[in-house]
Structure formats: C-alpha cells, structure tokens
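>>> For reference, the sequence and a predicted model appear below.
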Amino acid sequence: MELSNQINKILDLKQTPKRIVSLVPSQTELLFDLGLENNIVGITKFCVHPYHLKQTKEIVGGTKNIKIDKIKALNPDIILCNKEENTKEIVETCLKIAPVHVSELNTIDDTLELIQFYGEKFSCRTEAAKIIQKINFKLNDFKTFIKSIESKKVAYFIWKDPWMVAGNNTYINHLLQLNKFVNIYQNKERYPEIELKKIRLEGDPDLVFLSSEPYPFKEEHAFEIGRYTHHAKTVFVDGEMFSWHGSRLIKALDYFKKLHHRIV
C-alpha cells in the first residue's frame, strides 16, 4: 500500500496500520474521533484531547523531544508527524523504526484532505466521511454568518520573550482570513519576532489576540502590549481553535461565532 505524505514523499505499507504512534495532538484527537482509539499505542504529553488517553496510552515525550526507546518498544506500524509540530530530526529518527506520515496543513482544504486520507488508509472511511460532512455543513453556515461582519485588523500573539506573532502561510492566518480578521503581519514570515513599540507603525490593529497556547498569556501581558497600541482591544483567545487541525474544526467554527459576538 502506498501512502502519499502531504510533503510529497511516498511510503509503502504492506497492510492497514494497526498500531499507531501520534506525535501531533490535533491528529491524536482526530484518530479518536475516527473511532481508532484502540489502534493508538503512543502519544505525546501534549495530546490532551480526549484527556483520558493520557492514562491509557504510552506517553513518548513531547512534540519536539521524543523518547525514542519508548516508541521503539511500542513496535508501531506507523508514526504520525506534522511538518510544523515535529522537527526534521525527529522524522528522520522515527523512520528508522517504522513508516512515518508527515502532514503539512495550512488550510481547511488540507485538513479535509488529511481526514479523507486517514479514512482510506486506516479503514474508517464512513467515520471520515461523517466528519468531513459535519465540517462542510458548519463551514457553509459560518460563511453565511460572516458575510454581515465587518473586517478588523488584528495581531495574533503566540509567544513572549521574544514577542512572536502568527504571520503568513500559517493555518492560524488562514483561519483569521476566514473570520475577516486582517492580520497586520500577514506579509511577514510564518512566525516573526516583533518589537512592541513598532506595532502601530506596522499596522495599528483594532484587535490584539493573545493565544492560550503555546504561551500562557496573562493580564500583565495584555497591559504591557496595551502601552504600545492606540485603540486596540485585547482579547484572550483559545489557541486550539485557531491552530488545531482535524475534527477540532467542528468546534472551532462554533467558537468563532461566539468570538465575534464577544468583540462587537
């Protein structure tokens, strides 16, 4: 069986994978929603949805630091990675143990493609089709909703020390665009470091989003940023809704509606 990675590399599998190690939290959640809980043998410490998996599955490290001996001992049929979540070194190390599928997800279309791919390769086509149908229904409904919403300029913060934001060619930026949020850093690299004192010169946002992950922003950070913005409203947002792929989109599209009601 040939598996085509989203990074354009081919994997050859002799049969449907039964023992899966997932090094990507959002993809772990997707596997569960596809009915593959019994096939998951290893996950990362950041795979928190559904939470009970942390008690029933082997924890093989983080997304950037894996415990290779634990993965090897699980004798996986396949290891699931992501181009952004995991390093090239991790992928190369895992390839010495089992076939590795590496996803690259920058758009909703990419996510739908991954769900369909998992459905085909893990023999759960019906479950995958149901999730895709739900996402498309929610997406069409959201596109109708967003038509009446005015666009706003936004800066989406993901880190402090140094201050970092979401830039161009990211899944976060794609979802910001869906929401008619104009990212003032959309013409910069994927996750640029920025100087707070220049934020007004670089776009003067209407909204400043402080993501719940990967950095745990607090009120003190909102106050610090506020010293350099003019009229911008600071909003704490659920980072999982803006950055997790897969079945999380079903919840995210509902969340976005509530977010717009909050910032009116």
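Right, received. Where do you want to start? Numbering: from 1, shown residues only.

>>> Only C-alpha atoms from now on, for both contacts and neighbour counts.
OK.

>>> Where do the helices of the stretch 101-250 of the chain begin and end?
Here the stretch 101-250 of the chain has its helices, by DSSP state H, counting those that start in this stretch, at 108-121, 125-146, 171-178, 219-226, 239-243, 248-263.

>>> Which among the ones you listed is found nearest to Leu3?
Among the helices of the stretch 101-250 of the chain, helix 108-121 comes nearest to Leu3, with 7.8 Å by C-alpha to C-alpha.

>>> For that closest one, which helices and strands make contact with it?
The contact analysis (3 or more C-alpha pairs under 8 Å, 6 or more residues apart in numbering; DSSP states H and E) places helix 108-121 against helix 125-146.

>>> Tell me the buried residues in the helix it packs on?
Neighbour counts using 16 or more other C-alpha atoms under 10 Å place 125, 127-129, 131-132, 135-136, 138-139, 142, 146 of helix 125-146 among the buried residues.

>>> Likewise for stretch 254-264?
256, 259.

>>> what's next to that stretch, contact-wise?
By C-alpha atoms under 8 Å, 6 or more residues apart in numbering, the surrounding residues in contact with stretch 254-264 are 138, 142, 145, 179, 235, 241.

>>> hmm, back to that, between the buried residues of helix 125-146, which sits nearest Val102?
Nearest to Val102 among the buried residues of helix 125-146 is Ala128, at 18.6 Å by C-alpha to C-alpha.

>>> Grab the nearest non-local neighbour of that closest one.
Here the nearest residue to Ala128 in space, its sequence neighbours aside, is Gly119; by C-alpha to C-alpha, 6 or more residues apart in numbering that works out to 5.0 Å.

>>> check contacts around that neighbour.
34, 125-129.

>>> again, but for Leu178
Leu178 touches Lys143, counting by C-alpha under 8 Å, 6+ apart.

>>> another structure for you, compare them:
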Amino acid sequence: MQPVSSQWILYQRAQRRRSDRPALIFAITSALGWRSAFFVLGGGGVLWFSVWVLSTASPKLEPVWHDDPREGDAPKEKLARIIVQIIRSPRFLPVLVVAVLINPCLYFSVNWLPTYFAQQHGLLPGSQLGWILTAIYLGVGVGNFLCGAGVLTLTRRGRPLAAARRTVFLLATVPLSICAAVPLMRLSPAVFALVAVNIGLGIWVAMYLTMVQDVSAAHVSTALGLLSGCGSLAGAVAMWAVGRVTQHTHSFALPMAAFSVSAVISAIAGWAASRETSLKGGTV
C-alpha cells in the first residue's frame, strides 16, 4: 500500500493536469490550429512520462511503488468490510455531500461555459472565445496552488491545520457564490467573475481531496473511488439537467444559481466534516 501522502499527491497532480487541459487545448488551437493540439499534447505526454520514469527511479522511492514485504503474510481485508468501515465513518456523509456538489460544479464549468458564451453573448468558436476560456480554466489551476499555499501559510503562522483548512475553503466559497450573478453581467465583467469562480472551484477541488483522507486514513484509494464515483454520477445527472433547463428556458440563470447554492451547502458540509476530524499531523 502506498503511503497516504503519496497517494494524495499523485492524485492531486493528476486532477490538476486534468483541470488545466481545456485551457491548454484552447490556447494551442487558437495559436496553431486544432490539429496541432493533438501533436503538442501527445508530445508533451511522452516527454512527461520520460521525465517521470527517470525521476522516480531512485531507490529512495522504492517503498512508494512496492508493498512492504513484511505485510505479505498479513491477512487481507475483504473489500465489502472496508467499504462498510468507510461508510460508517462520521466524516463520510459530509464529504459525500461535498463530492456530489463540487464535482457537478467542475463539470458544469468545463462542459457548459462555451455554450453559455455562445448563447448569451453570441461568441462563436474562434480566437476570442478561445482566449476567454483559457483564462477562465487557468483559474482552476491557480486555485489548486492557492489551496495548498493558503493552508501552509496559515499553519506556519500558528493556526491549527483544521482551522486553516476551514478558513481557506470558506474564503473559496465567496467567489463561487458570485456565479449566480453572472447571467446579469455584460461580457467583460462576466469573464472576470468566472475567472474568480474557477479559482474558488480549484481551491475546493483540492480541498475535497484532503477531506477524503480524513474519511479513512488506512484506505484512502477505496474511499476516494467510492466518493468520487458518487460525485461523477451526480455530475452526469446534473449535466443532463442543465441541458434540459437551458433548452426550455434559453437561460443559464437557474443552473448558475444552483452552482452558487451548491457551493454554500458544500461549505456547510465541509465545516461539519472538519469539526468531526482530528487533523493532528494531517497532510496539507
């Protein structure tokens, strides 16, 4: 089994790359054409894999990639029992609420903002829309960074880890609540508002991953799979609902209001999860 911190770091890096990918695609497409996006991203993947293989070949990382031989003879826990333990955790329900609300918000941002700009502001696919979406989606990556940097700064100033996390995700909820007002804005203010929204969303995505660790420190991967699977299912249903609502109302007012409400409810659930958790020695 990988150490908890290693599992979280690897997953967070994958999540950050996934959230930054739309921005890279739009930027490359605008500058070089859509065919170039395939070659540039594919070449970047090959380069990243090569660097990753070389940088992780150190003997010091041997415990990360291989099970401890001393654990080979230990009895294996049944998956059903592990899942029951996770569900019985007092932190499971509030973190589940965060998962089924924050994941749909991320999916909405990635999948529906291009349609929003096309329908509400008349922007057709092209360089202008490409650069707007690039700026917005880069906000998610900035938020990922600010989450860790904010918690680290607060803890170095003497705040307990749990309190630092609460402060960061409560502050991140403020820009997310702005989303409800975006349909009332002109193009330029809407773009700036959505950049702020996605920065807050990036903070929340990273914070959600830290909350998963506190559900089950011994079975982080299983807890992450269970919670994120529920979040993905909720996201799929929510994206279908957004399509139905916008088709009938010809407006994004209701989906964006639901986005803001989801953020507030997630903040309440996150507060409940952090109050239940003893985070001494936790991972930022």
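Looks like it came in fine. For clarity, every value in this text was computed on a predicted model and none was experimentally measured.

>>> Can you calculate the TM-score here?
Once superposed, the chains reach a TM-score of 0.24 (TM-score structural alignment, normalised by the length of structure 1), with 105 aligned residues with a C-alpha RMSD of 5.9 Å.

>>> Put together CSV for the contacts of Gly119 of structure 1, with distance to Tyr255 of structure 1 on each row.
Rendered in CSV, the data for the contacts of Gly119 of structure 1 read as follows (distance: C-alpha to C-alpha, whole Å):
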residue, distance to Tyr255 of structure 1
Leu34, 22
Arg125, 27
Thr126, 26
Glu127, 23
Ala128, 22
Ala129, 22
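
>>> out of those, which one sits closest to Ala222 of structure 1?
Leu34 (38.2 Å).

>>> can you map out the helices along structure 2?
4-32, 34-55, 62-65, 79-88, 92-121, 127-156, 161-177, 187-215, 220-249, 253-276 (DSSP state H).

>>> Let me know which of those helices is tucked in deepest.
helix 187-215 (a mean of 23; mean count of other C-alpha atoms under 10 Å).

>>> quick revisit: which one of the contacts of stretch 254-264 of structure 1 is nearest to Gly42 of structure 1?
Met241 (23.7 Å).

>>> So what's the residue count around that closest one?
21 (other C-alpha atoms under 10 Å).

>>> From Gly226 of structure 1, how far out is the residue nearest to it when sequence neighbours are not counted?
Nearest residue to Met241 of structure 1 in three dimensions, chain neighbours excluded: Ala252, at 4.8 Å (C-alpha to C-alpha, 6+ apart). Per C-alpha to C-alpha, to the nearest Å, Ala252 of structure 1 is found 27 Å from Gly226 of structure 1.

>>> that older thread, what's the closest of the buried residues of helix 125-146 of structure 1 to Tyr156 of structure 1?
Nearest to Tyr156 of structure 1, judged by C-alpha to C-alpha, of these is Ile146 at 19.3 Å.

>>> mind checking how far the closest one is from Leu139 of structure 1?
Distance, Ile146 of structure 1 to Leu139 of structure 1, by C-alpha to C-alpha: 10 Å.

>>> Likewise for Glu127 of structure 1?
18 Å.

>>> In structure 2, which residue is most central in space?
Central residue of structure 2 (C-alpha atoms, centre = their mean): Val205, 2.7 Å from the mean position.

>>> Hmm, it is touching Val142, no?
No - look at Val205 of structure 2 against Val142 with C-alpha atoms under 8 Å: they stay out of range, at 11.5 Å.

>>> Now do the contacts for the nearest residue to Tyr137 of structure 2 once chain neighbours are set aside.
Leaving aside its chain neighbours, Tyr137 of structure 2 sits nearest to Ala23 (5.3 Å; criterion: C-alpha to C-alpha, 6+ apart). By C-alpha under 8 Å, 6+ apart, the contact list for Ala23 of structure 2 reads 133-138.

>>> and of the residues you listed, the nearest to Ala238 of structure 2?
Distances from Ala238 of structure 2 to the contacts of Ala23 of structure 2, taken by C-alpha to C-alpha, are shortest for Tyr137, at 19.8 Å.

>>> so who does the closest one touch?
Contacts for Tyr137 of structure 2 (C-alpha under 8 Å, 6+ apart) come out as 19-20, 22-23, 110, 195, 198.

>>> can we see that at 10 Å?
Tyr137 of structure 2 makes contacts with 19-24, 26, 109-110, 113, 131, 194-195, 197-199, 202, as judged by C-alpha atoms under 10 Å, 6 or more residues apart in numbering.

>>> re earlier: tell me the two of the contacts of stretch 254-264 of structure 1 that are most distant?
Lys138 and Val235, at 23.8 Å, using C-alpha to C-alpha across the contacts of stretch 254-264 of structure 1.

>>> dump the residue contacts of Glu219 of structure 1.
Glu219 of structure 1 makes contacts with 210, 225, 234, 236, as judged by C-alpha under 10 Å, 6+ apart.

>>> For these, name the two members farthest from one another.
Farthest-apart pair in these is Ile225 and Phe236; separation 12.6 Å (C-alpha to C-alpha).
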